[in-house]
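1. Quick one: sequence plus predicted model below, questions after.
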Amino acid sequence: MEGTLHRFGPEIWLADGPVVAVAGFRYPTRMAVMRLRDGTLFLWSPIALSDALHGAITALGEVRHLIAPNGLHDRFLGEWQGAFPHAALHAPPCLAARHPDLRFARDLADGPGFAWDGEVDQIAIPGNRITTELAFFHQASRTLLFTDLIQHFPRGWFAGWRAIVARLDGMTAPEPRVPRKFRYAFSDRPAARAAMRRVLDWPAEKLVIAHGPPAEQDARAVVARAFRWLGV
């Protein structure tokens, strides 16, 4: 049910949001909620905020971290910051310039120095002209999270000429893939390859993607196949 939290593993919950349109293409939305050891909440890729979702999340703990995992998932950040003004908003550097109305904390980047160190890891996948995306790894549940670089829509999700475009792009392939538009947008493949090798070193078992069903096993194998074209 839309906007309902369901447990995905130890200290991690998922919620699906409304379908949004981008250039006429319909995209489902999904967020993840992770509860850290101090009881505070880390919200990955926030979806539309409803009263029911607000209540379910606040019942889990204090919202402390709002995470925009790439430069494209920014549609609902304002309503979340309005509802949770004391939460720190973290995003790739490009979003701060695009949203002068929002208050951003430290830019997302590789490396330590974040409040969630030792519980949630992140690696930036650099060199893409469409967006810089960060992959995340939730240690307690061994869950790997991708936003747009991996997608998996069912056949029939799109109609008309958009269905043809989606098929050619790899969005409706038999298993999760990196859409061709993102593949072609990598201007620095060696840097992306090095980052993805680090991602595949994580002991991930589960996979969450924003645009497609989660995988509850073999996460690394699924991701390795999706990025096989990159030579990882």
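-> Noted; the coordinates are in hand.

2. okay, CA-based contacts and neighbour counts for the rest of this
-> Fine.

3. Now the residue nearest the centre of the chain. Nearest residue, chain neighbours left out?
-> Centroid-nearest residue in the chain: residue 147, 3.1 Å away (criterion: C-alpha atoms, centre = their mean). Of all residues not flanking residue 147 in the chain, residue 210 sits nearest, at 4.9 Å (C-alpha to C-alpha, 6 or more residues apart in numbering).

4. my guess is that neighbour meets residue 152, correct?
-> No. Residue 210 lies out of contact with residue 152 (C-alpha atoms under 8 Å); the separation is 9.3 Å.

5. Looks like residue 123 contacts residue 110 (just checking).
-> Yes. Residue 123 is within contact range of residue 110, at 5.1 Å (criterion: C-alpha under 8 Å).

6. Excluding sequence neighbours, find me the nearest residue to residue 19.
-> residue 28 (4.4 Å).

7. Now do the SS call for the one you found.
-> strand (DSSP: H, G, I helix; E, B strand; the rest coil).

8. can you check residue 17 too?
-> Residue 17 is classified as strand under three-state DSSP.

9. number of nearby residues for it?
-> For residue 17, the neighbour count with other C-alpha atoms under 10 Å is 20.

10. Also residue 176?
-> For residue 176, using other C-alpha under 10 Å, the count is 25.

11. ok, so what distance separates it from residue 34?
-> Distance, residue 176 to residue 34, using C-alpha to C-alpha, to the nearest Å: 23 Å.

12. same deal with residue 115?
-> From residue 115 to residue 34 the distance is 13 Å (C-alpha to C-alpha).

13. between these two, which one's more packed in?
-> Using other C-alpha under 10 Å, the more surrounded residue of residue 115 and residue 34 is residue 34, with 28 against 12.

14. Now do the contacts for the closest residue to the more buried one other than its chain neighbours.
-> Sequence neighbours aside, residue 12 is the residue nearest to residue 34 in space, at 4.5 Å (criterion: C-alpha to C-alpha, 6+ apart). By C-alpha atoms under 8 Å, 6 or more residues apart in numbering, residue 12 lies in contact with 32, 33, 34, 35, 141.

15. How about residue 145?
-> Listed by C-alpha under 8 Å, 6+ apart, the contact partners of residue 145 are 135, 136, 137, 207, 208, 209.

16. Which of the three states applies to it?
-> Of the three states, residue 145 takes strand according to three-state DSSP.

17. gap between it and residue 107?
-> Computed with C-alpha to C-alpha, the distance linking residue 145 and residue 107 is 18 Å.

18. How about the contacts made by the residue of the chain positioned farthest from its centre?
-> Centroid-distance maximum for the chain: residue 160 at 27.8 Å, with C-alpha atoms, centre = their mean. By C-alpha under 8 Å, 6+ apart, no residues touch residue 160.

19. this is the comparison structure:
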Amino acid sequence: MPPSNAENEIIIREVVKDVWIFSRPFNLFNRLPVGGRSTAIKLKNGDVWLIASTPLTSSTRSKLAELGVVRYIIAPNAFHNLFLKSYKDAYPEAKVIGPEELNEKKRAEGWQLDEVFNTSVPDPKLGFEDEIEHCFFVGYKNKDVAYHHKASKTVVAADLLFNLPATEQYSQTQNKPSFPIINSWSANSWVMRMFVWLKEGDFAEMQWSARKVGTWDFDRWIPCHGDVIETNAKQVFKEAYRRYF
């Protein structure tokens, strides 16, 4: 659930030209301080592409209105869906995109995604490929999709990489994002490699996806959980996924 003072705790900043992040505290299972983050990208035609993983606060709405018209609302995996309906209600003309598994959850809310990733159509044509390419990790249990904004050399994804502690996401609170037992869950830690291994559903599919991302020209990675990897992100990704290279 969003914190009661979500409006005051959200941090909005431009990471690089036309790429904005919306960061906030979030405790997984009401215990683990992993943080949460949405990411908005202003496309060349003025439309806004948005990974929606944080509450739609008034400050979030104001910034999105400044950027342009929200045309794409992205659910980055099968678990980041808590706030999707509020965004869809606010931007009814936007196309909601995510893994097919989410439709089962959304059916209970009385709606469905507009475009889905699944094993039959792992590479759907979504309308923004010239600027943002994607890779569906079919073999990853969380059904994550990585997105690469070519102009800024930035990858945006949910649970493919964690980079904890979530310093920025907790910077407006009195709480420290210290993680029980584990001192660090940085993106290039053994904990991250173990997490990837535990989430592996199919080795061959994971290898194909990891190697595809490895061909992208990127330097920055924006995760939903933890601090932004501002530089050298491609090497960090290959270290975390070295089992597949």
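-> Sure, I can see it. Only a predicted model underlies this, so the values are computations on that prediction, with no experimental measurement involved.

20. Quantify their similarity with the TM-score.
-> Remark: TM-score between the superposed chains equals 0.87 [TM-score structural alignment, normalised by the length of structure 1]; 223 aligned residues with a C-alpha RMSD of 2.2 Å.

21. which position in structure 2 aligns with the residue nearest to the centre of structure 1?
-> Under the alignment (TM-score structural alignment), residue 147 of structure 1 pairs with residue 158 in structure 2.

22. Residue 188 of structure 1 matches what in structure 2?
-> By TM-score structural alignment, residue 188 of structure 1 lines up with residue 202.

23. that older thread, pretty sure the match of residue 147 of structure 1 is touching residue 223, no?
-> Yes. Assessed by C-alpha under 8 Å, residue 158 of structure 2 is found in contact with residue 223 at 5.4 Å.

24. The top helix by length along structure 2 vs structure 1, mean deviation?
-> Determined from DSSP state H, the single longest helix within structure 2 is helix 203-214. Following the fit onto structure 1, the mean deviation recorded for helix 203-214 of structure 2 is 0.8 Å by mean C-alpha distance after the TM-score superposition for structure 1.

25. who are the neighbours in contact with residue 47 of structure 1?
-> 16, 17, 18, 29, 30, 31, 76.

26. Kindly provide the distance from it to residue 232 of structure 1.
-> 31 Å.

27. Next, the buried residues of stretch 149-166 of structure 1.
-> 149, 150, 151, 152, 153, 158, 163, 166 (16 or more other C-alpha atoms under 10 Å).

28. Surely the last one is within a helix?
-> Yes. Assignment of residue 166 of structure 1 by three-state DSSP places it within a helix.

29. quick one, what contacts it?
-> Applying C-alpha under 8 Å, 6+ apart, the residues near residue 166 of structure 1 are 158, 172.

30. now the fourth one
-> Shown here is residue 152 of structure 1, whose contacts under the criterion C-alpha under 8 Å, 6+ apart are 171, 172, 173, 174, 175, 176, 177, 211, 212, 213.

31. Export these as CSV, with columns for secondary structure and distance to residue 101 of structure 1.
-> Converted to CSV, the contacts of residue 152 of structure 1 look like this (DSSP: H, G, I helix; E, B strand; the rest coil; distance: C-alpha to C-alpha, whole Å):
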residue, secondary structure, distance to residue 101 of structure 1
171, coil, 33
172, coil, 36
173, coil, 38
174, coil, 41
175, coil, 39
176, coil, 35
177, strand, 35
211, coil, 27
212, coil, 31
213, coil, 33
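
32. counterpart of residue 235 of structure 2 in structure 1?
-> By TM-score structural alignment, residue 235 of structure 2 lines up with residue 221.

33. Equivalent analysis for residue 62 of structure 2, please.
-> In structure 1, residue 62 of structure 2 lands on residue 55 (TM-score structural alignment).

34. and that match, what element?
-> Secondary structure from DSSP states H and E places residue 55 of structure 1 in helix 51-60.

35. Only the buried residues of that helix, if you could.
-> So for helix 51-60 of structure 1, counting by 16+ other C-alpha under 10 Å, buried means 53, 57, 60.

36. just how off-centre is that helix within its chain?
-> Taking the mean of its C-alpha atoms, helix 51-60 of structure 1 sits 20 Å from the chain's own mean (C-alpha atoms, centre = their mean, to the nearest Å).

37. just stretch 91-100 of structure 2 next, same as before
-> The answer for stretch 91-100 of structure 2 is 15 Å, by C-alpha atoms, centre = their mean.

38. which bit of structure 1 covers it?
-> Counting by TM-score structural alignment, stretch 91-100 of structure 2 corresponds to 84-93 in structure 1.

39. Show me the strands in structure 1, by range?
-> Here structure 1 has its strands, by DSSP state E, at 6-9, 12-22, 25-35, 40-44, 62-67, 88-90, 120-125, 133-138, 143-146, 206-209.

40. can you list these in a markdown table and add distance to residue 80 of structure 1?
-> Converted to a markdown table, the strands of structure 1 look like this (distance: least, C-alpha to C-alpha, whole Å):
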| stretch | distance to residue 80 of structure 1 |
| --- | --- |
| strand 6-9 | 20 |
| strand 12-22 | 14 |
| strand 25-35 | 12 |
| strand 40-44 | 10 |
| strand 62-67 | 8 |
| strand 88-90 | 9 |
| strand 120-125 | 21 |
| strand 133-138 | 20 |
| strand 143-146 | 20 |
| strand 206-209 | 21 |
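
41. would a markdown table of the buried residues of helix 51-60 of structure 1 with distance to residue 71 of structure 1 be doable?
-> Output for these, formatted as a markdown table (distance: C-alpha to C-alpha, whole Å):
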| residue | distance to residue 71 of structure 1 |
| --- | --- |
| 53 | 24 |
| 57 | 24 |
| 60 | 27 |
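
42. Among these, find me the one that's closest to residue 23 of structure 1.
-> residue 53 (27.3 Å; C-alpha to C-alpha).

43. can I assume that closest one is in contact with residue 1?
-> No. Using C-alpha under 8 Å, residue 53 of structure 1 is not in contact with residue 1, being 11.1 Å away.

44. Quick one: map residue 20 of structure 2 onto structure 1.
-> Match for residue 20 of structure 2 (TM-score structural alignment): residue 13.

45. Not counting sequence-adjacent ones, nearest residue to its match?
-> Using C-alpha to C-alpha, 6+ apart, the closest residue to residue 13 of structure 1 is residue 7 (4.2 Å).

46. Next one: the one you found from residue 147 of structure 1, what distance?
-> Distance from residue 7 of structure 1 to residue 147 of structure 1, counting by C-alpha to C-alpha: 19 Å.
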